[in-house]
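> What follows is a predicted protein model with its sequence.
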Amino acid sequence: MKKYLLPIFFVCSLSIAHGQQQDSLLLRRLATEMLTNSTAYENLRTLTKQIGGRLAGSPQMLKAEKWGEQALKEAGADKVYLQACQVPHWVRGAKEEARIISNRRDFIPPLQVLALGNSVGSDPKGITAPVLEVASFDDLEAKKDQVKGKIVFYNYAFNPTFIKTFYSYGDAVKYRGQGASRAAKYGALAVIVRSMTHSTGNLPHTGAMSYNDSFPRIPALAIGLQDADRLSTRIKTDPSAKVFLRSNSKMLPDVTGHNVIGEITGSEFPDKIITVGGHLDSWDVCEGAHDDGAGCVQSIEILRAFKALGIKPRHTIRVVLFANEENGTRGGKQYAALAKANKEQHVFALESDAGGFTPRGFSLTMSPEQRAKVLSWQSLFLPYGVYDFSEEGGGVDVGQLHAAIGTPMGELLPDSQRYFDIHHAASDVFEAVNKRELELGAVNMGALIYLIDRYGL
């Protein structure tokens, strides 16, 4: 029996080898096209420099949606359309103020702070109060009898021992998200939160927070790292020290925003969809170049390159520029809700929302059998710098689709060492993006989309 199976084995091996060689040649063509003729970098320049920060509900949000429509049309999409959703309309107002007040006569520069997204503002006259520093929620509970009438200062640093810096973020971000309500429970007047960053600079990093409506809504501000250290030292050594802060942010009624969508119609399975995208909104204090202009232009570039090379995908490839990821995830939720209501068939959903840095891998959430199939392609990605398929996960927006209908999902994983230097800070600008790194991200995303389209999951 074995002598008959041996020729079959060799025929199968030769067939697999030939298929991988053909795939390798196609991916080389795709890479050459993107690294030679990509429009991603110039698209990003337009988005960041002509429109800038694109907070949900702002006039820049509407300008960005029009830009997205035009960019997808120019990329050659068979169809471009908008998907409406209601988005929050939070406004920062006049620049925040914070300073240390002391009986000492030394000069103390103003503290570098930013209101956290969705935070209420202070009284127009501001708040002046003593500061209670806490190292954690456990520390807050231990000091709960000292909280009333004070500003609570969450001085929880990013853990430097995590090599993958998103673990540091995941460890610390609860203080930004939940800190205000946890402190308000015990009578705090406001909170100041150490910025979510490994940076050595002093720029504050904003980001979304939320309230537990069981407790009063109090102002919440992020503080730069150098000033966080300075504040900590001052309140330990100066019993008279207080902080004055004033913020002017407020939430207005929801407004209509849109997911911006462009498609290449599938040649064999037009009703089966592969989604790829990033989020179009950004914080107001920056240009949103890495977060997430990069993911948007990389996704558009995949569509453009497929069209330029005459690649006719078997499934419909849908590029989605999601609305309102930063302070509400309304775009992703609406996309998922409509997919479920319309009984759409989604094969896979891929997101880029971790910056435009050098790609290293993909996180994947799918069955073990599906993961094994993706891993069988691993050697095809090695020439383009991608090797890590070990992480579970997927982007925030495509995660809504996974939760709603179980769609397998993934996210591009660029090198993360510099990402939190600029994340949600004024330094997230076009000049911080490297053209070559941005394009390599698009190459690898395009390669994964191509392979899943060809072979399925």
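Cool, got the structure.
> alpha carbons only for contacts and neighbour counts from here, please
Fine.
> how many neighbours does residue 213 have?
8 (other C-alpha atoms under 10 Å).
> The one 3 residues further on too?
When neighbours are counted by other C-alpha under 10 Å, residue 216 registers 17.
> Residue 443 now?
As a burial measure, residue 443 scores 27 neighbours (other C-alpha under 10 Å).
> Residue 243: what's it in contact with?
98, 99, 100, 101, 127, 128, 129, 130, 131, 151 (C-alpha atoms under 8 Å, 6 or more residues apart in numbering).
> again, only this time at 6 Å
99, 100, 101, 128, 129 (C-alpha atoms under 6 Å, 6 or more residues apart in numbering).
> Is residue 148 in contact with residue 185, as I believe?
No. Assessed by C-alpha atoms under 6 Å, residue 148 is found out of contact with residue 185, at 9.2 Å.
> which residues in the stretch 151-300 of the chain form helices?
Here the stretch 151-300 of the chain has its helices, by DSSP state H, counting those that start in this stretch, at 165-184, 225-237, 294-309.
> Residue 343: what secondary structure?
coil (DSSP: H, G, I helix; E, B strand; the rest coil).
> And here is the other one:
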Amino acid sequence: MQTKKTLCRFILAAAVSVAALPAFAQQNSASSDSVMIKKLFDNALTSQESYENLRYLTKNIGARLSGSPQAAAAVEWSKQVMDKMGLDRVYTQEVMVPYWVRGDKEIGRINNSKLIGSADVNILALGSSVGTGTQGLSAEVIEVKNFEELEKLGKRKVKGKIVFFNRPFDNTHVRTGAAYGGAVDQRGGGPVAAAKLGAVGVLVRSMTNDMQDVAHTGNTRYEEGVAKIPAAAISTKDAEKLSALLKDDENLKFFMRMTCETRPDVLSYNVIGEIKGSEKPDEIIVVGGHLDSWDVGEGAHDDGTGCVQSIEVLRLFKELGIKPKRTIRAVMYMNEENGLRGGRKYAEEAKAKGEKHVAALESDSGGFTPRGFGMDGDKAQLAKFTSWKPLLAPYGLHDLLAGGGGADIGPLKGQNNIALIGLIPDSQRYFDYHHTEIDTFETVNRREMQLGSASMAALVYLISEHGL
């Protein structure tokens, strides 16, 4: 009888132990992940390498608009940097890109009866804009806040004038990206809408929540069959000045001179480095930023930081001897700013080769303190993603949100149920510098940028270990 009782107790204890195994394994896995994430952050925060990479890219190469000699130099530089890291593979991917040239420094000038002479203002030609000709363009100005106002004016009031789109950011948005999204349509679609009504030129209030003398460029679009008219951004302070003067003098004239032009397409490259997965090499995790930048400033926050952070992810894995289960690729995309051809080319080739991408992570919101990530994925992917919050929150990564991604990884959407992820840095200062001459190396805080690198590496590690 005693033997039977002892046997029952043994069987019961064994059953309890077996039932506890999954929970124990899960706890042990979380502990192991926590240790590795700490190592990634420790290494990133004590290394100078990514910051020195950014210094070289911005100071030695500088502005890198697609098709330019500087863009070509950036391609060669990023390939050399990754070649020296001892990765499993480093290669380039051909892509034909547009080559738009700004030309002479732009001239913007207000002429009206309320001024003694004229007032010079700060303007920048929008990317892809046509020029005014060397003689410049002078015309009366008509101000609108949106496309509806423009349509109501009609051809009779718009023809022969410069349309001034003056819709500001909605600064009630805490996330400044939402304010940008609510205003940027006037930059992208303004010239076409104005040209359809007979306008001869366009001015667009700069895309920033700050009140500045600095003008912000950015790409615009033309439409087949619609006249191409010159388009420029005007600084927010000068937009306020022009608006105030228009209230007193509806007949004031604006002079603009821009010698920009689009030249024939140029052969360029995406640059790709990878570490092969040890268990599932056919499952690919992409991390990347765009190598090109606007031709003013140094392209530090947009998107030098995203590029060096992506390279840093690979360095951290190599430095710490981490053998990822899945293949990790760092992609330096070309031509995000005025064409997105690099992102499209990468997605086209991935599809043609039948590659299986499980996740793509993009850093293209500046090198500021990371707050978390946004993911575009299905319910199961989002559940797995948010389950990692206890591991990431100690490093300030509290925002694991539904909805995210990035422009360059966007073309991958729909391939193999891929999850698209965007790094979310603190957004309050980004649009101070975005697309301007003041987007320089000095505006990047080393530790903030390094925290972003480590955050990306931590998430890539978790996806590589556990999948989505």
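Perfect, I can see it now. Every value quoted in this text rests on a predicted model; they were computed, and no experiment measured them.
> what TM-score do we get after superposing?
After superposition, the two chains reach a TM-score of 0.97 (TM-score structural alignment, normalised by the length of the first structure), with 457 aligned residues with a C-alpha RMSD of 1.6 Å.
> Output the longest strand belonging to the first structure.
The residue-count maximum for a strand in the first structure (DSSP state E) belongs to strand 250-264.
> Going by contacts, tell me the helices and strands next to that strand.
Judged by 3 or more C-alpha pairs under 6 Å, 6 or more residues apart in numbering; DSSP states H and E, the packing partners of strand 250-264 of the first structure are strand 79-91, strand 315-322.
> Nearest to residue 250 of the first structure, out of those?
Among those, the nearest to residue 250 of the first structure by C-alpha to C-alpha is strand 79-91 (5.7 Å).
> Please give the element, helix or strand, for the equivalent of residue 409 of the second structure over in the first structure.
With TM-score structural alignment defining the correspondence, residue 409 of the second structure maps onto residue 398 in the first structure. Secondary-structure assignment from DSSP states H and E places residue 398 of the first structure in helix 396-405.
> May I see the buried residues of that helix?
Buried residues in helix 396-405 of the first structure, counted by 16 or more other C-alpha atoms under 10 Å: 396, 397, 398, 399, 400, 401, 402, 404, 405.
> need those in TSV with distance to residue 230 of the first structure, can you?
Output for the buried residues of helix 396-405 of the first structure, formatted as TSV (distance: C-alpha to C-alpha, whole Å):
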residue	distance to residue 230 of the first structure
396	35
397	37
398	40
399	39
400	41
401	44
402	44
404	46
405	49
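> now for those residues, which pair is the farthest apart?
396 and 405 (14.9 Å).
> sorry, back to before: okay, the contacts of residue 243 of the first structure in JSON lines with secondary structure, distance to residue 189 of the first structure and neighbour count next?
Formatted as JSON lines, the contacts of residue 243 of the first structure follow (DSSP: H, G, I helix; E, B strand; the rest coil; distance: C-alpha to C-alpha, whole Å; neighbours: other C-alpha atoms under 10 Å):
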{"residue": "99", "secondary structure": "strand", "distance to residue 189 of the first structure": "16", "neighbour count": "18"}
{"residue": "100", "secondary structure": "strand", "distance to residue 189 of the first structure": "16", "neighbour count": "22"}
{"residue": "101", "secondary structure": "strand", "distance to residue 189 of the first structure": "17", "neighbour count": "18"}
{"residue": "128", "secondary structure": "strand", "distance to residue 189 of the first structure": "9", "neighbour count": "20"}
{"residue": "129", "secondary structure": "strand", "distance to residue 189 of the first structure": "8", "neighbour count": "19"}
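> Between these, which sits nearest residue 58 of the first structure?
residue 99 (29.1 Å).
> contacting residues around the residue mapped onto that closest one from the second structure?
Here residue 99 of the first structure is matched to residue 109 in the second structure, going by TM-score structural alignment. The contact partners of residue 109 of the second structure, by C-alpha under 6 Å, 6+ apart, come to 119, 120, 121, 254, 255.
> gap between residue 109 of the second structure and residue 257 of the second structure?
To residue 257 of the second structure, residue 109 of the second structure is 9 Å away according to C-alpha to C-alpha, to the nearest Å.
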